[in-house]
Every structure is written in structure tokens, then in C-alpha cells.
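> With the input below, show me the fold.
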Amino acid sequence: MDAISVRPARIQDVAAAAGVSVSTVSNVLNRPERVNARTAERVRDAVAALDYVPHPGAAGLRTGHSSSIGLVLPDVANSFYSRIARGAADAAYEHGYSLVLCDSGDAPEREQGYFTMLIEQRAVGAVVVPLSADPTRLSRLRERGIPLVLADRAMPAQEGCSVSVDDIAGGRVAVQHLLDRGARDILVVNGERTIRQCADRYQGARQAVRTRREARLGQVVAEEMTVAYGSDIAHGLDELPDGVFCTNDFLAAGLCRALGERGVKIPEDVQVVGYGDLDIASFVGTTLTTVRQPVEELGRAAVEMLLDEVEARTEHAHEARVFAPALVLRDSTRAVSDAPF
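I've put the predicted structure just below:
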């Protein structure tokens, strides 16, 4: 016997049940101050009895926008970006908005395509997490006529809102820790310097090394910031440094694994510091000392800044909010008592 399908209630059904016009139902749902209390109560009783759910798209047509926010990420499978999404989703939900997740693959044409879709769907705005730092590309996005906040990327406040982490300070803290624990021949395993965060972390590393005359700093660049590339780099090292700063935790995890395969002891032979405090930092054989980024806070702050721009309108002032990183001590670096001073 076939199941009987039940059609969802429409606004016309509510109007008929309450004995009022469709416009009166709409006013009760959206502008209740225009309807007398007795009529409004009758409409609400009909809504409850019919289990009527207003269609959000209809409200969007009236107001000129929907209750959705776009979140454009370069790689949703990367746990760093998924944690940004978690913070953004929490903030959106608390303010009564839904989050539309867009995986750009860091491709400019795909980013533009998502912006077109968000505009067509009347999204109130978008949070964009760019990987590359092409200023022309970012300016093209801002010119699309939709409120935009950049996350994990700083930009001048006069150009719009942004939330980021002080990556120069993060790189400095990481290498200063290696120096304090006795390392003097330090290698930075970095991503492409065209990635702003990688350039900033290396700049911070150089600042730390300049405080010790006897310290040396080298650098090797990975084509991709993955576990596999970290492992390949470790296997390819002819001479081992006594300290390594990897500019993300994936590189650090791969490097630690490969060094272990070579019989190198961590932290006795080589000390390693990662960056990000991602889940993988706690799951590797030797847990990673790393630089924590307040990732969920980035997503949350970006959404709150976007909604302030949308709702405050002329009273909104753009800002560039910068979060401070923090060192998290684990087993891949020596204890103070073990450092050879």
C-alpha cells in the first residue's frame, strides 16, 4: 500500500483556517504591530495547528536579502578551515542566520562564481578565507556589491573588515622557544612565500634568530603544506639541524614521522615546533609543541563583524582585528632542565 503524502501547509491554508486574508497572516508573521491582538492570536493558533513553516525565500524577496551568510573557504577538508567554519556557524546560528559553505579550492574563477550565486540568492554578505594574497583578486571580490569580511588575512581598515592572527609574532615565539631550549642551527620548513602567512611566520623567525649571534637560520620550501611533503623534506635532509620550525602542523607531523624512521630522536636529537595547534598535533607519536591560533574565534569574529556592517549600516566602522597566538608546550621540544646552557 502506497504511503499517503501530506502537502506542507501554505500561507493560504493558514489564512483560510483563521478566516483572514493572506496579507493579514503575513503581517502577523513579519509586522505583528499592525494587527490587533485578537486577530493575531487567531492566526498564530492556525499556524500552530497546521504546523506551518514560513518560506525564508519569500521573506528575502520582501526585504531584499535572505537570512543566509556565505563562507568561502579554500579547502573544507583541511581541519584549520573546518574549525573556522565551526566558529562562523556558531555565531551565525546565535544571530538567527544560516551559513552557506562554499569550497573555492582557492580558484579565483570559482570564488567569483560563488559570489554571483550568493548575490543571486540575496545573501546578506560573505566571509572569505583566501589562501593566495593577490590584491587584484581581493579587490574584485569587494567590488561585487556584497558586504565582505576577510578571515585569516589582514587588510587596511579603510578597505573593509578583516580578522587575522599576528603571524610575525607567532613565528618569533616559535623560534625563540627553540633558542631558549638550546637550539642554534634552526631550519624553517615553510610553505610558498607568496602565501602571506608563510612570509610573516618566516619574518618572525628571522627576528628571533637575530637576537643570538651564534644562531643560524635556514629555510626549505614545501610545494604543499601537507604531511607527505613534510615527510619528504625530512628524508631529504643531508645534515640535520638541532631545531626545526614548521609553519603548519601537517608539515611538522610528517617531518617528525620521517625523522623517526631515520632513527632520529625527538626532542633529544632534533627539537620541532609546529604551527596551528590542529588536532594532528596531539595525535602524532611525539606530541607537537606548537603555536596555537584562536581558529574558531576567527570564524566567530568574522561573522559578528559582518552582521554589524549589515545591521548597523551607516553606524558601522570597519576594523582590522588581530588575534595574538600562543605557544603550547608538548613533547617535541626539551624541558628547561634538559636544555644545554
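> make it CA atoms for all contacts and neighbour counts henceforth
Fine.
> buried ones in stretch 143-152?
Across stretch 143-152, burial judged by 16 or more other CA atoms under 10 Å covers 146, 147, 148, 149, 150, 151, 152.
> and for comparison, fold this next one:
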Amino acid sequence: MAVNVRDVAALAAVSVGTVSNVMNHPDKVSAVTVARVQDAIKSLGFVRNDAARQLRAGHSTSLGLVVLDAGNPFFAELAKGAENRAMEEGFTVLVGNSDEKPEREALYLDLFEEQRVHGVLIAPFGDAMPRLEQLKARGTPAVVVDRAVDHPGFSSVSVDDEAGGYLAAQHLLSTGRRRLAFVGGPMPLRQVTDRLGGAQRGVAEVEGASIEVVETDSLTVRAGREAGEEISRRSAVDRPDAIFAANDLLAMGLLQALMKNSTAAVPRDIALIGYDDIAFAEAAVVPLSSIRQPSELIGYTAVQLLLREAESGPDYVHEHVRFQPELIVRESTGGRIF
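Model prediction:
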């Protein structure tokens, strides 16, 4: 049978109210009594029902975070930043992985609402705004991360992905490459389409340059490997001489496939650049050039905005923080070829 607060009170020879004060307001209890109650808790192995306590208090000390891919180091760093800021204010972060599936995203939003979390951070797949509006109407604030939103009722923290795509294409073109390929997907992801749009803008500025789109079903190493194998099977004249991968995991898969098939060397035959600048990018066999996002800072800032909104009234003016990406050049894009 589970130990309850009455058992602790009986062993410590105090009232249930005193046990509650020791756990929640120890400053109201003498040091001797606190020690006696804590000894009883330890002796009985008592674990308090925090969910019930939060329900009675009407608020939670937990925040919900829904990410697109928990296996992507970018989101691991984002979650780390969110946890660091949350812990500074006495909150914890519960992480849900949508795995780029709308139905899983919806399940986690339902779960977090049922758990009465203090607020939700979400990197959405597709258009999640109608569901977030429901959350807000029922008292749960939300902040969108890793994507800018135009909705006046929600704050967001993002990186200018269009500018990042432009930086990537501009860098590849500056080395003399002219037949570019963009590898990424699925296209419902706003981050993917923005990065592609920026790259297309950069290519349009250079006469004789072109860019093809190789769409993938996910932003994973596996998807990158499959795209790389398809490109490797092409003849030299049909292959791109540069590839911009929508993220570093795709770039890692592309690099593996190109090295395995030995038909096109990186960067001699194909320059390769990724996006995110995860730790693995620098450690690759051919260190990857990448577009860096301040992943940890995105999570940290998002929690700041979420807590600020939760503590404000209905007249709160929502904020849209957009960081600028940074070009990181490594061996995978090589030097100039002309």
C-alpha cells in the first residue's frame, strides 16, 4: 500500500497541516519539526503526489515542449536552453517528439493540456495555429519556436531561414559552382521552404546558375543517404556540382553515400553545405560547412517569452524574436574552382 501524508504525520507525531508546511513552506515550521518530518518521510519512503498538489494550487510548475525530431541534435540543444531558463525560475520541461507527424503533435498538445502545464513551446509541423488558439482560449499560453509566425496572439522565436538559405547558395556560388541542388523535405515544413526560397533567390542573382530540388520525406541521415545514392548513380554531366542540404543530418547522409559510391568526391566534384551546425558537422570525415543557428539560445529565449506572457494580463503585447544565421565554412565546400 502506498504511503500517504497521514502516515508521515503519525510517525512524526505532528498534524497533516504541519507536514504540508514542511514540504511547501518550511520557513513557517521550526527547524526541529522540519528535521523530524523529513526523517519520517525518508524512513517511510514517502513520495508526494505533485500532480494533485498542483491541481489544488491551480497551476503547474511544468512547461510542455513539442519538437519535430528528438533525434536531431538541434532540438536537443534547443531543449537544453529551454530547461536551463525554466530551472532558473523553478520550472521543469516535459518534452514530446512529434516525429514530424501531425497526429502525434496533436496527442502531445492534448496531453500537456490535460496535465495543466504552465505553458507550451512548440516547433509545429504544418499549421498548428487553430489548436494553439484553443489552448490559449482555455488558459494555456503557447510560444512557437524555430518558426516565425504572423499571428498577433502568439509570440515566436526563430532564425531567418530565408536569409540562411541565401547565405548557403551565395557561398556555394562564390566558389564557382553553378549547378546547385537543394536536398530537403517534407515541403509542408516552413523551415524547409524558407531555406529553399533563400537559396533560389541567391541563384537567381547569378547568370548561368541553376538549382534543382531533390525532395526527401524527412530530415534524417537515412533520407540524406537515399538522396546521395540517387545522385551518385547519375552521370557526371547530370550531377550537381554543389548541394545545399536543408539540415546537417541530411548532409551527413549525403556525405556517407557520396563517399561510399566513390563516383563524386567532396568537395572536389560536389561541394556540400548543411544547416544547423550541430556538433557532428565539425567532426565529420570531411568537416561540413553549415549555416549556424543559436539553438540553445532559441530555447532559452522562448521560455522567457512564455513565462512573461503567463504572468501578464490580456493586454500583453506578443513578441517575435528572429535571430540571424551565420555561415560556417569548413572543408566540405572547399575553395574556389575557377
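> Superpose the two chains and report the TM-score.
The TM-score (TM-score structural alignment, normalised by the length of structure 2) is 0.85; 328 aligned residues with a CA RMSD of 2.8 Å.
> Show only the entries of the buried residues of stretch 143-152 of structure 1 found in helices.
Per DSSP state H, helices hold no members of these.
> and those residues as JSON lines, adding distance to residue 338 of structure 1?
Output for the buried residues of stretch 143-152 of structure 1, formatted as JSON lines (distance: CA to CA, whole Å):
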{"residue": "146", "distance to residue 338 of structure 1": "55"}
{"residue": "147", "distance to residue 338 of structure 1": "52"}
{"residue": "148", "distance to residue 338 of structure 1": "49"}
{"residue": "149", "distance to residue 338 of structure 1": "45"}
{"residue": "150", "distance to residue 338 of structure 1": "42"}
{"residue": "151", "distance to residue 338 of structure 1": "39"}
{"residue": "152", "distance to residue 338 of structure 1": "36"}
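> What is the most widely separated pair among those?
146 and 152 (19.2 Å; CA to CA).
> where do the strands sit along structure 1?
For structure 1, applying DSSP state E gives strands covering 68-73, 98-103, 125-128, 148-151, 161-165, 185-190, 216-221, 243-246, 271-276, 289-292, 320-323, 326-328.
> Show me the helices in structure 2, by range?
Secondary structure of structure 2 (DSSP H): helices at 5-12, 16-24, 31-44, 50-57, 73-88, 102-114, 129-137, 161-174, 190-204, 221-232, 248-261, 279-283, 295-310.
> relative orientation of the last one and strand 62-67 in degrees?
With axes from the mean of the first three to the mean of the last three CA atoms, to 10 degrees defining the directions, helix 295-310 of structure 2 sits at 130 degrees from strand 62-67.
> Run the chain-centre distance for helix 295-310 of structure 2.
Relative to its parent chain, helix 295-310 of structure 2 has a centroid offset of 12 Å by CA atoms, centre = their mean, to the nearest Å.
> That one vs structure 1, mean deviation?
If you overlay the two and look at helix 295-310 of structure 2, the average distance to its match in structure 1 is 1.7 Å (mean CA distance after the TM-score superposition for structure 1).
> outside of stretch 179-186 of structure 1, which residues touch it?
Residues outside stretch 179-186 of structure 1 that contact it (CA atoms under 8 Å, 6 or more residues apart in numbering) are 175, 209, 214-218, 241-245, 271, 333-336, 338-341.
> With stretch 83-94 of structure 2 instead?
Applying CA under 8 Å, 6+ apart, the contact partners of stretch 83-94 of structure 2 are 61, 62, 63, 64, 65, 82, 299, 300, 301, 303, 304.
> What residues in structure 1 pair up with that stretch?
Alignment note (TM-score structural alignment): stretch 83-94 of structure 2 is matched to residues 89-100 of structure 1.
> wait, what's in contact with the most centrally placed residue in structure 2?
When CA atoms, centre = their mean is applied to structure 2, the residue found nearest the centroid is residue 75 (3.3 Å). Counting by CA under 8 Å, 6+ apart, residue 75 of structure 2 makes contact with 67, 68, 69, 295.
> want to try a markdown table for those residues, with neighbour count as columns?
Formatted as a markdown table, these follow (neighbours: other CA atoms under 10 Å):
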| residue | neighbour count |
| --- | --- |
| 67 | 26 |
| 68 | 23 |
| 69 | 20 |
| 295 | 24 |
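> With respect to residue 116 of structure 2, which of those is nearest?
Ranked by distance to residue 116 of structure 2 (CA to CA), the contacts of residue 75 of structure 2 are led by residue 67 at 18.9 Å.
> you'd agree residue 108 of structure 2 is up against residue 66?
Yes. Between residue 108 of structure 2 and residue 66 there is a contact at 7.1 Å, judged by CA atoms under 8 Å.
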